[in-house]
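>>> please work out how this folds:
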Amino acid sequence: MIIYGASGHAKVIIDIIKLMDGHSIDFVLDDDPKVKNLLGFEVKHQLTDDMKDEKLVLAIGNNLIRHKLANKLQQGYCSALIHASAVISENVNINEGSVVMANAVINSSTVIGKHCIINSGAIVEHDVKMEDFVHISPGSTVTGNVNIGKGTQIGAGATIIPGLQIGKWVTVGAGAVVLEDIPDFAVVVGNPAKIIKFNRIEDE
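Sure thing, here's the model as predicted:
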């Protein structure tokens, strides 16, 4: 397996892989030529033809950069990586390239898209539908029957109440309490969460 990105996020993913049976790390890939090693793993700086059959995980915390890389790279992606301490219902569907970190909880009938991050201690309740490239930050809570659009970031410690529609490329600030639907590209903060501006993102 190749880890793309020699960042702090990659360090956490390395820890997850070390705890998973049947998974091993070949090397880390990063664009910065000054980075040579990450936690004892060699860092290379370009994909070559002999790597084309290797599975890859995008260890990039920024949703937009992760999205652009996934569209650019002609590479197969690994199945979901799940920390041994995560609690996940048998009725959950987690798609390729997604990562579930330590002490996260994902409850019944939830669907997680591709290249998502469910970060440390996050709670995703039952019947949540999450599109690709979403990041649920540490300690945040997404309650039941919430739909989250592509590329959205739920900030650390934020809470989303049940049944809401959260648009694509939304940013929910740390500690925000979301009580109503949020339109595409909105940035919301506070308790209750209010729109303060809109992201300018071209995602296609």
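>>> drop to CA atoms for contacts and neighbour counts, all remaining ones
Noted.
>>> can you give me how far stretch 158-175 is from the chain middle?
The gap between where stretch 158-175 is centred and where its chain is centred comes out at 15 Å by Cα atoms, centre = their mean, to the nearest Å.
>>> which residues outside it are in contact with it?
With contacts defined as Cα atoms under 8 Å, 6 or more residues apart in numbering, stretch 158-175 is touched by 139-157, 176-191, 199, 201.
>>> if you set the cut-off to 7 Å instead, what comes out?
When contacts are defined by Cα atoms under 7 Å, 6 or more residues apart in numbering, stretch 158-175 is touched by residues 140-157, 176-189.
>>> give me the buried subset of these.
By the neighbour-count criterion of 16 or more other Cα atoms under 10 Å, the contacts of stretch 158-175 include these buried positions: 140-157, 176-180, 182-189.
>>> contacting residues for the spatially most central residue of the chain?
Centroid-nearest residue in the chain: I117, 1.8 Å away (criterion: Cα atoms, centre = their mean). Remark: with contacts taken as Cα under 7 Å, 6+ apart, I117 is in contact with 98-100, 134-136.
>>> also this sequence, please, to line up against the first:
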Amino acid sequence: MYLFGASGHGKVIADIAAASGIEIKAFIDHDISKTECYGFPVLKAIPDNTDHLVISIGNNLTRKKIAEQINKEIGTLIHPKSVISGSVKIEEGTVIMGGVVINSDTAIGKHCIINTNASVDHDCVIEDFAHISPNSALAGGVEVGEGSQIGIGASVIQGIKIGKWCVIGAGAVIINDIPDYSVVVGNPGRIIKKNII
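Here you go, the predicted structure:
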């Protein structure tokens, strides 16, 4: 397997692969100054014979742009020390870190990040390119729109809809629906500005 993105986020994904018994052959990164990452070589382009690839870039918008350019098979990586219901649907490119719990009938889209110790309860819908940060908690029936990031330690009560390309700040408590492109902080969460994508 190859990882596209030689960064700290890529190191965590490399650890997931190692814990799952998957061999990492190299990182790929367009930054010409990078020649090695986490003991692996860094290539400047995707090899023609690539058998499996995961995009290891933490920035949601950058991950989307790279995904739209790649015409290769994209893998999914799930840490063996995560707890995932058998009824959960997980699409290509998504990575799930250690300590994550995802409960029944949740749907996770393409190229999502479900980060360390995040809790995603039953019947949630996480759309493509979203990032659920470490120690954040989504109650049942929460919807997270494309490209949105739920910040570290944030909590979202049941049935809430968070729009696309939102940023929910660290530790925020979300008790109302959030419209597209909102930046939200505080307890209770309040919109402080709109993202420009």
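>>> work out the TM-score between the chains.
TM-score for the superposed chains, counting by TM-score structural alignment, normalised by the length of the second structure: 0.97, backed by 197 aligned residues with a Cα RMSD of 0.9 Å.
>>> which position in the second structure pairs with the residue nearest to the centre of the first structure?
Structural alignment (TM-score structural alignment) places I117 of the first structure against I113 in the second structure.
>>> for S33 of the second structure, see how far away that match is.
Distance of I113 of the second structure to S33 of the second structure, given as Cα to Cα, to the nearest Å: 26 Å.
>>> before we move on, what about R63 of the second structure?
Here R63 of the second structure is placed at a distance of 20 Å from S33 of the second structure (Cα to Cα).
>>> quick one, which of the two is more surrounded?
Legend: neighbour count by other Cα atoms under 10 Å for R63 of the second structure and S33, higher for R63 (20 against 9).
>>> assign the equivalent of F129 of the second structure over in the first structure to helix, strand or coil.
The equivalent of F129 of the second structure in the first structure is F133 (alignment by TM-score structural alignment). Recorded secondary structure, F133 of the first structure: coil (DSSP: H, G, I helix; E, B strand; the rest coil).
>>> report how many residues lie close to F133 of the first structure.
Here the count is done by other Cα under 10 Å, and F133 of the first structure has 29 residues near it.
>>> list the contacts for it?
Residues in contact with F133 of the first structure (Cα under 7 Å, 6+ apart) are 63, 67, 114-116, 150-151.
>>> mind redoing it with 10 Å?
In this structure, F133 of the first structure makes contact with 61-67, 70, 97-98, 112-117, 149-153, 168-169, judged by Cα atoms under 10 Å, 6 or more residues apart in numbering.
>>> please apply the same query to V92 of the first structure.
In this structure, V92 of the first structure makes contact with 106-112, 126-128, judged by Cα under 10 Å, 6+ apart.
>>> can you rerun that using 7 Å?
In this structure, V92 of the first structure makes contact with 107-111, judged by Cα under 7 Å, 6+ apart.
>>> any idea which of those residues is closest to A10 of the first structure?
Checking those against A10 of the first structure by Cα to Cα gives V111 as the nearest, at 23.8 Å.
>>> so the closest one touches N91, yeah?
No. With contact defined as Cα atoms under 7 Å, V111 of the first structure and N91 do not form a contacting pair (9.0 Å).
>>> of the two, who's got more company?
Between V111 of the first structure and N91, counted using other Cα under 10 Å, the more crowded position is V111 (20 against 14).
>>> the helices in the second structure, which residues?
Along the second structure, counting by DSSP state H, helices occupy 8-19, 60-69.
>>> relative to the whole chain's centre, how far out is the last one?
Using Cα atoms, centre = their mean, the distance from the centre of helix 60-69 of the second structure to the centre of the chain it belongs to is 12 Å.
>>> and if you look at stretch 177-189 of the second structure?
19 Å.
>>> can you pull the contacts of whatever residue of the first structure lines up with P80 of the second structure?
Residue pairing (TM-score structural alignment): P80 of the second structure is matched to A84 of the first structure. Listed by Cα under 7 Å, 6+ apart, the contact set of A84 of the first structure reads L19.
>>> from K11 of the first structure, how far off is the closest residue to S24 of the first structure other than its chain neighbours?
Ranked by Cα to Cα, 6 or more residues apart in numbering and with sequence neighbours excluded, the top spatial neighbour of S24 of the first structure is M1, at 6.2 Å. Separation of M1 of the first structure from K11 of the first structure (Cα to Cα): 14 Å.
>>> which of the two has more neighbours?
When M1 of the first structure and K11 are compared for neighbours, M1 comes out ahead with 18 against 15, by other Cα under 10 Å.
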